[in-house]
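>>> Predicted model and sequence below, questions to follow.
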Amino acid sequence: MTTERPARRSAKTSLLLALTAAAAFGGFAATWVRETLQTPALAASAPVAAPMVAALPNAVDGQAMPSLAPMLKKVTPAVVSVHTKQRVRVNTPFGDDPMFRRIFGIPEERISESLGSGVIVDAQRGLVLTNHHVIEGADDVSITLSDGRTLQAEFVGSDPDTDVALMRIPAERLAAVTLADSDRLLVGDFVVAVGNPFGVGQTVTSGIVSAVGRSGLPGLGFQNFIQTDASINPGNSGGALVNLRGELVGINTASFNPRGSMAGNIGLGFAIPSDLARSVMEQLLANNGVVRRGALGIDSQTVDARIAQGLGLSEARGAVVTRVYPGSSAAAAGLREGDVILGANGQRIDNSDALRNFQGLQPVNTRVSLEVRRDGKPLTIAATLREQPREIAGAGLDPRLTGATFAELPESLRRQNVTGVLVDDVARGSRAARNGLRKGDVILAGSIGDFGDLGGFRANFANPPSELVLRVWRNGQQGNLLMQ
């Protein structure tokens, strides 16, 4: 036993020395790594480009401490709170009887109020961008600036299908954000979201760009979203998404959360790219508050495995042309039924929804280059998009529809797999009204033949049927109406 103790003591001593040396080396290594990571900006001998924003302090209490404060000092005065009021009719079980309203104290209408955000993009003209859904249906819109001033806003125009709206306020001592080229935005770029969620005042959240060119979200319109993990909360809609230079790269529009706000932020926020917002704004200013869109003038269908096999394609991808309307952009360019569109202006087209989305984001007279497969062979076709009518009077289609006005379906409905045309208005006492059509009806089908949009609906009346029956969707229910 006595001969083993010195050996054990020697082994313990060796282990203790080894651990002490390792700890000392670890401390040295940690110090070296920390100093190495902190010192290159100070020690670099190569010339460094001058920063594009105010200089940040090198250190605070000996620690490197970058800050977004100088950039935000420039941006936040241009981010505003949008306050809307809407008069809403109050329905009662007693109808509009004024006696019952007086007895039970039921008003004829109430004022519905909501809050959102907006961004001043032109200080000289007092132009403010926000989301269409922020001001939709509002009877009164006021803007509160970061300095506390509240100003009445003038509605310039809006585009429901891209969710962009434009307002104007008095141009007095305003600050504006510069619009960046959002096409240069890359996945991984840092971005900052500024808005007025919940009406508590301006808030700032930061994150990175998770994706660009995002589309296919349910229930929204034409899509080309920037996806970010910066928190976009209720009330942030219409606010600014900026880069670290303080330039506007997007308009915050939505967050995706199947469980609603109770689940908190899950890192799926979406913003309209500044390039798209700029294009819509310029159209609203030039076209009396409306957007004029170009279209090819075709019907198309997604290429599935069966269609791909029938057309001799190597993969089930693209949009096959099923109809070319006379006098359309597609007809002038030489597109034919059976052509498969795989790309447009370098953008991949995987299905008919992608093709429709691409067209919906293009202004009138846009030149597009289409990547096509015809009889299995590659082909490039150049086309200039033409404007499609926004609405059509029923009297010009068929006397039995006199008094009704038809329009394209909102893209939000199309995202819910609804196809057809919208009954935009019906004149009281008109023939269409007597036949049972109502404003807000959706015409899904009819005895005139198949159609998917307003162009197809109009084209099918080239040879009106002797008996005109329309399949109508109203308040979630479907039924047939005989037009007499």
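The structure has been received and is ready for your questions. Numbering: from 1, shown residues only.

>>> Only C-alpha atoms from now on, for both contacts and neighbour counts.
OK.

>>> Between the two ends of stretch 288-302, how far is it?
End-to-end distance for stretch 288-302, by C-alpha to C-alpha, to the nearest Å: 36 Å.

>>> how far does it sit from the chain's center?
Counting by C-alpha atoms, centre = their mean, to the nearest Å, stretch 288-302 is centred 17 Å from the centre of its parent chain.

>>> got the buried residues for it?
By neighbour count on 16 or more other C-alpha atoms under 10 Å, the buried set for stretch 288-302 is 289-302.

>>> what about the helices in the stretch 151-300 of the chain?
If you assign secondary structure with DSSP state H, counting those that start in this stretch, the helices in the stretch 151-300 of the chain sit at 274-286.

>>> who are the neighbours in contact with residue 77?
Counting by C-alpha atoms under 8 Å, 6 or more residues apart in numbering, residue 77 touches 145-147, 174-176.

>>> Helix, strand or coil: sort out it for me.
Of the three states, residue 77 takes helix according to DSSP: H, G, I helix; E, B strand; the rest coil.

>>> Quick check: the gap between it and residue 195.
Distance from residue 77 to residue 195, by C-alpha to C-alpha: 11 Å.

>>> Also residue 372?
Residue 372 sits 44 Å away from residue 195, taking C-alpha to C-alpha as the criterion.

>>> Which one of the two is surrounded by more residues?
Neighbour totals were compared for residue 372 and residue 195, and residue 195 leads with 30 against 22 (other C-alpha atoms under 10 Å).

>>> so that one makes contact with residue 234?
No: the criterion here is C-alpha atoms under 8 Å, and residue 195 misses it with residue 234 at 9.6 Å.

>>> Put this next to the previous one:
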Amino acid sequence: MKRIGLIALAAFIGGAAAIGGYKLLEPKNDGLLSFADQQKVIFANNPKISSAGAVDFVEAAAAVSPAVVHIKTSYTGGGESATRGRQSSPMDMFEDFFGGGGRRMQRAPRAASGSGVILTPDGYIVTNNHVVDNADKIEVILSDRRKVSAKVIGKDPNTDLALIKVEATDLPVVKMGNSDNVQIGEWVLAVGFPLDLQTTVTAGIVSAKARNIGILARDQQQPSQEDFEEYQRTGKMPARAANTSIESYIQTDAAINPGNSGGALVNANGELIGINAAIASQTGTNVGYGFAIPVNLAKKILDDFRKFGTVKRGYIGVTFSALDADVAEKLNIQDNSGLYVNEVLPGSGAAAAGIQKGDIIKKVEGNIIYDSPDLQEKIGRLSPGDKVQLTYLRNGQMKDAQVTLKGEGATVQPNAVAKVNKGASIEKLGASFAPASAELKGKYGVRSGVVVTGVQQGKIFDSLEISKGLLVTAVNGRPVNSAKDVEAALPQSRNGMTTISGINEEGKFTYSF
């Protein structure tokens, strides 16, 4: 009996220690732990859902669906927010990009809807920026059909992510996964509220990773209704920032439709691997491909929202061109993979680490770089002051450099601004321009534009394969109607990046360099 008593006493002490340890580690304040760390506590004792290799998503769908919410927004004014809600879905902005007509400006009260994913039991919800941007009122319909008001904690057009908060407790939560482990061909589920239907689950496979479809860059450069109204009042179009978007989407053939924006893309274990954001369609509805923001990128952005209300983004401080056989031939180099450094910004982390123009970035943190999204997503997860190891090729030799990222506005020293701006010139572009005719602008439904009348061999336009006859509508976000407008807009670049926007028979385009 004495032995049994000792065993019981030891078991009691062990259990008390375990409970005490949990309470000690339990977060007292949401701001003390990252979303990922907070979820580790929530799911520490939960059994892992396993698909066991079978094509059966019953358990995954049951685990995720209660934590995917319906978001409804309303807009009392006109302008771009009303435009996006014109067909009861903010996904219309993607219809405009992929085919379905230009924007039709309206000035009437509108409503829109999308989806969101609950991250914490106390009501933090991730969704897309375009779902809640400019909304006057945001309502969230929970799985138990309660309707609660939400406030925006933070939003970022550069990644199309937003964090909202509702006042509620004991909410179901979706477990965050690891998007780095996602493999092409892997089964995935898309969960959301498409076409104003109730919770809908669709299945497909991962078709590709690190996809850049140019939609965020396009939307950043597209003048809004407010821009045109200011132009009418003042005769001047507001300057718009150069492209700083980060696109590295997970591409899937799971059916995603208007209303899925902000919903969950999960693996067969029911783990969140992406936030659904866009569709590739000529009609505005699903015809085969959807795109989701990787959750590993979202984690950093969302943590910043909760801590600071905005994103603290770090920059390497280089401009680059993604290499392929054609670009390599034009640059007269042998390598056709990696990122060719066009310019190193003075005062940047790259400059301090010894990176030079002409270097070819091959790896970041040991991971091979094939295209710009491979680098941009990984840097997008980091903050100013973080260090990142780059492997680059110079004169046939591989070298390593540790770069300390700097914040926005710190990449160029004040005495270097003139030097950077001076480099952005029509001469550097190697192009000549003439005002676009009213007929040509009418054909494409644009209000500004110049036609490229000449391209010099070996200059920037030539390397980008921008040919004569192309209609350029904006430079660095500023509408252009003459060569003088182009010349005036070129120095307005941000962080040394120059952005050329235009339109042709295939649709709208944006070049950044």
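It's in. Treat the numbers as computed from the prediction; the structure is a model and nothing was measured.

>>> Can you pull the TM-score for these?
After superposition, the two chains reach a TM-score (TM-score structural alignment, normalised by the length of structure 1) of 0.62; 348 aligned residues with a C-alpha RMSD of 4.2 Å.

>>> sorry, back to before: for PyMOL, write the select line for the buried members of the contacts of residue 77 of structure 1.
The buried residues among these can be selected in PyMOL (16+ other C-alpha under 10 Å) with this line:
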select buried, resi 145+146+174+175+176
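
>>> tell me the two of the contacts of residue 77 of structure 1 that are most distant?
147 and 176 (13.7 Å; C-alpha to C-alpha).

>>> Any idea how far the helix or strand residue 378 of structure 2 falls within is from the middle of the chain?
For residue 378 of structure 2, the host element (DSSP states H and E) is helix 372-380. Remark: helix 372-380 of structure 2 is offset 10 Å from the chain centroid, using C-alpha atoms, centre = their mean.

>>> Check stretch 366-374 of structure 2 too.
How far stretch 366-374 of structure 2 lies from its chain's middle: 16 Å, per C-alpha atoms, centre = their mean.

>>> Make sure residue 87 of structure 1 is actually in contact with residue 140.
No: contact between residue 87 of structure 1 and residue 140 fails when scored by C-alpha under 8 Å: they sit 9.2 Å apart.

>>> Contact partners for the spatially most central residue of structure 2?
The residue lying closest to the centre of structure 2 (C-alpha atoms, centre = their mean) is residue 159, at 2.4 Å. Taking C-alpha under 8 Å, 6+ apart, we find residue 159 of structure 2 in contact with 216, 245-247, 293.

>>> Alignment lookup: it to structure 1.
Taking TM-score structural alignment for the superposition, residue 159 of structure 2 sits opposite residue 162 in structure 1.

>>> Would you indicate which residues of whatever helix or strand residue 17 of structure 2 lives in are buried?
According to DSSP H and E, residue 17 of structure 2 maps onto helix 2-25. Judged by neighbour count (16+ other C-alpha under 10 Å), helix 2-25 of structure 2 contains no buried residues.

>>> helices or strands up against it?
Helices and strands touching helix 2-25 of structure 2, as assessed by 3 or more C-alpha pairs under 8 Å, 6 or more residues apart in numbering; DSSP states H and E, are absent.

>>> After the longest strand seen in structure 1, which helix or strand is next?
For structure 1, the longest strand by residue count, based on DSSP state E, is strand 109-122. Downstream of strand 109-122 of structure 1, the first helix or strand assigned by DSSP H and E is strand 127-130.

>>> Residues contacting the longest strand along structure 2, please?
Longest strand in structure 2, counting residues (DSSP E): strand 200-211. Applying C-alpha under 8 Å, 6+ apart, the contact partners of strand 200-211 of structure 2 are 61, 65, 182-194, 247-256, 373-374.

>>> now the angle from it to helix 372-380?
100 degrees (axes from the mean of the first three to the mean of the last three C-alpha atoms, to 10 degrees).

>>> In JSON lines: the buried residues of stretch 288-302 of structure 1, plus distance to residue 327 of structure 1.
Formatted as JSON lines, the buried residues of stretch 288-302 of structure 1 follow (distance: C-alpha to C-alpha, whole Å):
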{"residue": "289", "distance to residue 327 of structure 1": "27"}
{"residue": "290", "distance to residue 327 of structure 1": "24"}
{"residue": "291", "distance to residue 327 of structure 1": "22"}
{"residue": "292", "distance to residue 327 of structure 1": "18"}
{"residue": "293", "distance to residue 327 of structure 1": "17"}
{"residue": "294", "distance to residue 327 of structure 1": "14"}
{"residue": "295", "distance to residue 327 of structure 1": "12"}
{"residue": "296", "distance to residue 327 of structure 1": "10"}
{"residue": "297", "distance to residue 327 of structure 1": "8"}
{"residue": "298", "distance to residue 327 of structure 1": "11"}
{"residue": "299", "distance to residue 327 of structure 1": "14"}
{"residue": "300", "distance to residue 327 of structure 1": "17"}
{"residue": "301", "distance to residue 327 of structure 1": "21"}
{"residue": "302", "distance to residue 327 of structure 1": "24"}
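
>>> Understood, closing this out.
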